[in-house]
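Enquirer: This is a predicted model, with the sequence first.
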Amino acid sequence: MMSTFMSRNKLHLVEVVVILLALFFLIPFYFVLVNSFKSMPELLKNTASIPEIWRFANYQRAWDILNLPLAITNSLIITIVSTVGLTTIASMCAYRMVRKPSKFNNMMFSLFVAAMVIPIQAIMLPLVKILNVLGIINSIPGLVVSYIGLGIAFSTFLFHGFVKSIPYEIEESAIIDGCSPYRVYWSIVFPLLKPMTVTVVLLNTLWFWNEFLLAQLILLKPELRTIQLAINSLFSEYTKQWDLALAALVMSITPAIVFFFFLQRHIIEGVTAGAVKG
């Protein structure tokens, strides 16, 4: 009886600690949201206080000045195309490596794993030079190709572990029935990859939507800038428009937060299932 009481107290203590940690990590969101409704003088006066007057005009001004409809459209196109392309290529690549083991496939998988430890800062200049030679610098396709190339290693690694957990007997039955390799993959294997597919889509979508450094290097034309580049344009050497920037930031992170909460339960499910075998 005493042990049960002690275990319950420990559980309650852990819950309290987790709640306090959650509140601590939500503090930055409070500052962003509250200060997005303030004027610049009021914001500089006290960043922690509730606005004396809730200025919803900050959102309208940021929407118009930054041309956010165009920036959001560019971000959506880049995010959707990059995510679909990366998910398709990585899943097929992992499936081929698992089902057709060879020295070449094992070597390629080892290279993918090794590439995961290379920081993007180490390859930025060579990447820009390659895009320039290919003639796709300063274009949305150039950024999409870069995202797919940089994300293929980690996504393939995730799919690789998950494919191992799929019984090969299912595919053998389909092959006996006369299915082609592509039909087997798209009709049988890919639907079974749903938990990991959702995980890969979620992680890469959040990355592509919030990425700034690579987009700044590749997209130089104002009409091509993403929402993150549009927000950054409010800051210069002599001017920092925090009131508009915070309002724009709230509008930029809202879709990402909604998307995350809609799919976040699949992350643990996908990663855990992929780690069961192999």
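Expert: Great, that's in hand.
Enquirer: When you work out contacts or count neighbours from here on, use the C-alpha atoms and nothing else.
Expert: Will do.
Enquirer: What segments of the stretch 51-200 of the chain are helices?
Expert: 57-65, 68-99, 103-115, 124-134, 140-163, 168-176, 181-184, 190-192, 194-210 (DSSP state H, counting those that start in this stretch).
Enquirer: By neighbour count, which bits of stretch 252-268 are buried? Give me those.
Expert: Buried residues in stretch 252-268, counted by 16 or more other CA atoms under 10 Å: 252-253, 256, 260, 264, 266-267.
Enquirer: which one among those residues gets closest to Leu220?
Expert: Ser252 (20.3 Å; CA to CA).
Enquirer: So the closest one versus Val32, what's the distance?
Expert: 12 Å (CA to CA, to the nearest Å).
Enquirer: now Val145: how far from Ser3?
Expert: 58 Å.
Enquirer: likewise Trp242?
Expert: From Trp242 across to Ser3, the span is 54 Å (CA to CA).
Enquirer: Of these two, give the one with the bigger neighbour count.
Expert: Per other CA atoms under 10 Å, whichever of Trp242 and Ser3 has more neighbours is Trp242, with 21 against 8.
Enquirer: Provide a list of residues in contact with the closest residue to the more buried one other than its chain neighbours.
Expert: Leaving aside its chain neighbours, Trp242 sits nearest to Met40 (6.9 Å; criterion: CA to CA, 6 or more residues apart in numbering). Taking CA atoms under 8 Å, 6 or more residues apart in numbering, we find Met40 in contact with 241-243.
Enquirer: this is the comparison structure:
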Amino acid sequence: MTAPSLAERRRRRGANAARTRLIVGTARSVFLAILSLMVLVPIAYMVLASFKTVPDFFGNPYGLPGTWAWDNYSRAWRDAHISVTLPNTIIVTAVSVIGSTLLAALIAYGISRKEKPFAMGLYTFFVAGLLVPVNMIVLPLFILIKWLGLFGTLLALIFPYIALGLPLGVLILGPIAATLPRDLISAAQVDGATEWQIFRRIVLPLMKPGLISVAILNGVWMWNEFFIPLIVAFKPESQTMPVGIVSFVGAYSTEWGLVFASVVVSTAPILFAYLLMTRQFQSGLTAGAVKG
């Protein structure tokens, strides 16, 4: 029996490699499909439940609505005060995200200009804030907000959100700032540009993917945050959507259709914003991973 020729061995290796790629590609597709279903099924359930009445919700919790209760959304807008809590949530989230992101960029850029031992100490100090749970600071936060006279105002939410958003912002933007081209910054300094001009015209555009990632991550958390508004924004005119949705949850009965309708309204803006900026979000998370 003769040994297979070189061409035959190459053909077999090519066939085995193609078979391996097919198996790996199929497994990857199945895995991604399962992950997609894990995300899409709860969203579909939430949307369908928002059109159900209370008897329909308990009688057929996983099926299509027997009667499509379109008025759940109008009742949620009226009874859950979404007309007030939605603008409040947009204002608080937008101002807090912009403030925390810009401050984090300033801190990250400033740290990148320091000597390495000093810079690492500052970087660790800010990032350590991620280890502090919100429940631990609620008492001093309560006392500080009361002393400042901000109780029941949107500023009682904006200032804590900006401070609590800094650790994540510095964590992501710190490595990105460290990879900024020094020659470009030095050339701008030689041309007479001030530090603020360098930061605004050079640093911020180069950090754009990271800024978008920080804005999305902090924005999702600030949009859905419940504990702080419950404590410091107790007035109806200063409440946010997570607190307003709880008004439908009672001790003995709950209007689940209205709850899910409110959740859909609350989820839609942040989901739409994420879908618009998915590409920038992905590139921002990897922007500082490898030095270029």
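Expert: Happy to help now that I have it. Here the structure is a predicted model, which is why all the values come from computation and not from measurement.
Enquirer: Please produce CSV containing the helices of the stretch 51-200 of the first structure, extended by mean neighbour count.
Expert: As requested, the helices of the stretch 51-200 of the first structure are arranged in CSV below (neighbours: other CA atoms under 10 Å):
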stretch, mean neighbour count
helix 57-65, 16
helix 68-99, 19
helix 103-115, 14
helix 124-134, 14
helix 140-163, 21
helix 168-176, 13
helix 181-184, 14
helix 190-192, 14
helix 194-210, 21
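Enquirer: neighbours around the aligned partner of Lys10 of the first structure in the second structure, how many?
Expert: In the second structure, Lys10 of the first structure lines up with Val24, judged by TM-score structural alignment. Neighbourhood size, Val24 of the second structure [other CA under 10 Å]: 12.
Enquirer: Compute the distance between Val24 of the second structure and Ala69 of the second structure, please.
Expert: 46 Å.
Enquirer: ok, now Val249 of the second structure?
Expert: The value you get for Val249 of the second structure to Ala69 of the second structure, if CA to CA is used, is 19 Å.
Enquirer: More neighbours: which of the two?
Expert: Ala69 (16 against 13).
Enquirer: hang on, isn't that one packed against Ala49?
Expert: No. Using CA atoms under 8 Å, Ala69 of the second structure is not in contact with Ala49, being 9.7 Å away.
Enquirer: picking up where we left off before, tell me which entries of the buried residues of stretch 252-268 of the first structure lie within helices.
Expert: Counting by DSSP state H, these place 252-253, 256, 260, 266-267 in helices.
Enquirer: could you dump these to JSON lines with distance to Met116 of the first structure?
Expert: Shown next, in JSON lines, are those (distance: CA to CA, whole Å):
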{"residue": "Ser252", "distance to Met116 of the first structure": "28"}
{"residue": "Ile253", "distance to Met116 of the first structure": "26"}
{"residue": "Ala256", "distance to Met116 of the first structure": "24"}
{"residue": "Phe260", "distance to Met116 of the first structure": "23"}
{"residue": "His266", "distance to Met116 of the first structure": "23"}
{"residue": "Ile267", "distance to Met116 of the first structure": "19"}
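Enquirer: So which of the residues you listed is the closest to Pro222 of the first structure?
Expert: Ser252 (17.7 Å).
Enquirer: What residue in the second structure is paired with that closest one?
Expert: That one, Ser252 of the first structure, aligns with Ser266 by TM-score structural alignment.
Enquirer: What residues does its match make contact with?
Expert: 86, 241.
Enquirer: Recalculate using a threshold of 10 Å.
Expert: Shown in contact with Ser266 of the second structure (CA atoms under 10 Å, 6 or more residues apart in numbering): 82, 85-86, 89, 223-224, 241-242, 245, 260.
Enquirer: Before I go, just wanted to say thanks for your time.
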